[in-house]
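# Please work out how this folds:
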Amino acid sequence: MSISVLLVGMGLMMVAAFFLGRGRSLAVAGEQRLNSLPSFYGILTALWSILPGIALLGLWSIFDSNLIEYAALKHLPEALQGAPESELGLVMNQIYNIANDKYVGEAPVYMIEAANAIISMQKQSAWLQGVIVLAAMFIGAAVVWFAINPQMKARNRVESLFRVGLLACACIAILTTLGILLSVLFESLRFFQSVPITEFLFGTTWSPQGALRADQAASESSFGAVPLFAGTLLIAGIAMIIAVPTGLMAAIYLSEYAPQRFRSIVKPLLEVLAGVPTVVYGFFAALTVAPLIRDIAVSIGLNEYVNVTSESALAAGLVMGVMIIPFVSSLSDDVINAVPQSLRDGSFGLGATPSETIKQVVIPAALPGIVGGILLAVSRAIGETMIVVMAAGLAANLTANPLDSVTTVTVQIVTLLVGDQEFDSPKTLAAFALGLMLFITTLALNYVALHVVKKYREQYD
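Next comes the predicted model:
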């Protein structure tokens, strides 16, 4: 039984359990009054049907492949069964390729026998999985179905199950964040055992060209991340100079001044910018904006005073600023519209003009949402990679010249992890240290934003 057929069967059984549970509650009620609505009895029956099925399906998916592989190892010669893990893994890959008809050439007999055993066990496992999962669903639904009576508090039980489910989702989110943080922190500590943290934080030369293994020759490596931080801040700063005023002014106009018909047309068009793939922005920056900026700089003679390149931080920042305008404008527009109209009416009643009302009443009331939109835009700018690669280059230059080529932290993370890399060398572990710095930077931005909101937010009854 394929997984798609099994999922369809699980869905149909859950629907059937709902109607059976609902019908059972109406049948046993008679002249008595049910403690809950009939639909809650149906939902409770459906939940007790689907939850065991999902649990068993998840456990089966986790352990199924390991058990099949363990059984397939019994078909290998005894000499191979005690082989090193790397050699054994290569043999198992070849056996799986044979089982999936992807192996080219003549295979040894023992590999063919193991592949046939895997195919047979996979078929048996699929059918056994379907039977056990559906049987568990049937038993779960039957237990609740027989227990239904007019006094059963079905609504309380359903709400308790949903409460547990929501708690589980919250715990998964927290544990996922904690796992990401600990994994990055662990690898970063390994990096700082090889490279001093002072060199990483305050060094001005970034050249991670070390050898991947001890038997390789390598040039001198430098892991000073200051040029990466400077490039990230330079490009993100240019982007925010473009995005914040433009997005905020557009939000104010659309929410306070624009006619409703104009707003209904322009707002969706503005939000389309957020849906354009970043690679398209990268092409636009590399093929149009960057050459235009270089030609303008050369035409007015700036190349005599500063370094002007075809890849520049200014080109990447301008295009990135256009890309993140919707993050500021859309959220700001929503929070400005959420400000109660009574506040505006009170301001007008005191003789304030529309512009004074916006500055003194609307903006302070909407400040938390506006700061949140700006913070989201900053995070988006710091994390952008494709536009920087295509428009600003890969050179780690420590410069404040926006016409020069720079790179960012995210670009270097991608560069360090691309290709066949050993995850025990400082060159590769440097990517995790850069990721930790990004995490700390984002945390600091959130901290500053919370204090700004707390200081300037107006409280209204």
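# contacts and neighbour counts: CA atoms only from here.
Will do.
# For burial, what's the neighbour tally of residue 119?
Residues near residue 119, counting by other Cα atoms under 10 Å, number 17.
# is it true that it touches residue 98?
No - with contact defined as Cα atoms under 8 Å, residue 119 does not count as touching residue 98 (9.9 Å).
# On the three-state scheme, residue 106 is what?
coil (DSSP: H, G, I helix; E, B strand; the rest coil).
# Let me know the distance separating it from residue 146.
59 Å (Cα to Cα, to the nearest Å).
# In terms of neighbours, single out the busier of the two.
residue 146 (10 against 7).
# Please provide the structure for the following sequence as well, for comparison with the first:
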Amino acid sequence: MVSYLIIILLVASIAAAMAGLIRARKQRELATVKVHSRPIYHALNAAIWTGVPALIFLILWSMSESSFQDMLVLSSFPGADQMTGAERNLLISEIRQVRAGNLFTEPSPEVLVGVEHLRSLEFIFRWAMVAVAASLASIGAFFGFRIIQHRYQARYSVERSVTWFMIFSSIVAIVTTLGIVSSLVYEAAQFFAKVPFTEFFFGLRWEPQIAIRADQVAGQGAFGMIPVLFGTMVISLLAMLVAIPTGIFSAIYLTEYANSRFRSVVKPLLEILAGIPTIVYGFFAVLTVAPAIRNLAMSLGIDASPNSALAAGGVMGVMLIPFISSLSDDAFAAVPRAMRDGSYALGATKGETIRKVLLPAALPGIIGGVLLALSRAIGETMIVVMAAGLIAKMTLNPFESVTTVTVQIVTLLIGDSEFDNPKTLAAFALGLVLFTITLGLNLIALHTVRKYREKY
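Sure, this is the predicted structure:
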């Protein structure tokens, strides 16, 4: 219902804009004084007054509708006031499941009465939402149409609306970020209340298998994150060994050697790599690259695991090539032409100009691209989940399987584990560490790029 109402509001806003445009043009033709705003601003203002208040109401209504319905259903349910919070949540969940037709057992008569009450509330709420949204849209359209006058400052009104929208978007981004950080910090604090801080940050064993139920046999668990972080760094290093030279050399060739026709074809093809989903890279790594690497290692007499750090790191490096190549290309293109010409005028060759002029001048931009790619490599999930392995090892052998922070986060959160045991909470501690590392790399990269932009 909400989606249909949004479409209707969009159509009504377009209709109000067209009507406002026609009225503003007529008044502009008949005006004897200077008109303040162009007709397009009056049209946009009418569309804003028609659609925005009703849309805000729909968003707020959708966010609070279920809560009000649950509160009204529970208020009429016998004995609900004596239940605990968990029992009330379980009861309303059962009522909604029965309302949706998901019958696992025969519901009690009280639950059936609650279902009928919920059904009637949904009908009332639905049409109340339609009535209020239609009223707001009608009042807004009438007001936006009536205020179209010669001297009305429609342009200022539209600009204020856009400004408030940008402020709202910024607040949403900030609140979302704070919510993510606060949830990570809170759950990580719960983890460190159960596991010593020193064991997590300095331990050399990662075996988070502990007993979840009383009748289950399991070890005590070990939560040393160093093997997991070591595997992450090994795979990231292998990925950067593939991505950095390939990306920088391709950027140098496309900028300094390739003709415009070749560049116009190859550069978009290179950018396609950035648009391929990471799950596709993961399938490619586990089905093609990993078996090929294992066969190569066995032919050379080297033991190799089915999942290896080299397979995951190599495929991840291919995925990161567009990031380094694109940013390096922009850095080379931003170097003033006068620096190239001055080098050539002094008798330097193209290779010497690239080594001694372009690379030093574009180095801050290149470093920024490398750091951004490194943060992406550290936070990558799907490729390493499918091709890296699950066993935490501290080994530099690229043919061995290792695990990473993202793999362990996925593994720890899969299953029916209770949410308050150290095994599950360890995922949030790892997530906080990963967030801190990637945030630091992004800040360094942004600072480097900003310094580069200020210089050139």
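# Give me the TM-score for these two chains.
The TM-score (TM-score structural alignment, normalised by the length of structure 2) is 0.91; 454 aligned residues with a Cα RMSD of 2.5 Å.
# What ranges does the stretch 201-350 of structure 2 have for its helices?
Ranges of helices within the stretch 201-350 of structure 2 are 226-252, 260-275, 278-284, 290-299, 309-334, 337-345, 350-353, based on DSSP state H, counting those that start in this stretch.
# Could you identify which of the ones you listed is most buried?
Comparing these by mean neighbour count (mean count of other Cα atoms under 10 Å), helix 309-334 comes out on top with a mean of 25.
# That helix vs structure 1, average offset?
Compared with structure 1 after fitting, helix 309-334 of structure 2 deviates on average by 2.0 Å (mean Cα distance after the TM-score superposition for structure 1).
# now for that helix, which elements pack on it?
If you count contacts as 3 or more Cα pairs under 8 Å, 6 or more residues apart in numbering; DSSP states H and E, helix 309-334 of structure 2 packs onto helix 226-252, helix 260-275, helix 278-284, helix 290-299, helix 359-379, helix 382-387.
# What's the first helix or strand after the shortest one?
Right, the one you point to is helix 382-387 of structure 2. Following helix 382-387 of structure 2 in sequence order, the next helix or strand is helix 405-412 (DSSP states H and E).
# mean deviation of whatever helix or strand comes next after that next one from structure 1?
The helix or strand immediately downstream of helix 405-412 of structure 2 is helix 422-455, counting by DSSP H and E. Once fitted to structure 1, helix 422-455 of structure 2 is off its aligned match by 3.0 Å on average (mean Cα distance after the TM-score superposition for structure 1).
# Name the residues of helix 422-455 of structure 2 that are buried.
By neighbour count on 16 or more other Cα atoms under 10 Å, the buried set for helix 422-455 of structure 2 is 422-435, 438, 441-442, 444-446, 448-449, 452.
# angle of the longest helix belonging to structure 1 against helix 426-456?
Ranked by residue count under DSSP state H, the longest helix found in structure 1 is helix 154-194. For helix 154-194 of structure 1 against helix 426-456, the angle by axes from the mean of the first three to the mean of the last three Cα atoms, to 10 degrees is 130 degrees.
# and helix 154-194 of structure 1, what other elements does it pack with?
Counting by 3+ Cα pairs under 8 Å, 6+ apart, helix 154-194 of structure 1 packs on helix 38-73, helix 426-456.
# could you dump these to TSV with distance to residue 409 of structure 1?
Converted to TSV, those look like this (distance: least, Cα to Cα, whole Å):
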stretch	distance to residue 409 of structure 1
helix 38-73	36
helix 426-456	6
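# Can you tell me which of the ones you listed is nearest to residue 238 of structure 1?
Proximity to residue 238 of structure 1, assessed across those by Cα to Cα, is greatest for helix 426-456 (17.2 Å).
# The closest one - contacts with which helices or strands?
Under the contact rule (3+ Cα pairs under 8 Å, 6+ apart), helix 426-456 of structure 1 is packed against helix 154-194, helix 363-383, helix 409-417.
# Cool, thanks, talk later.
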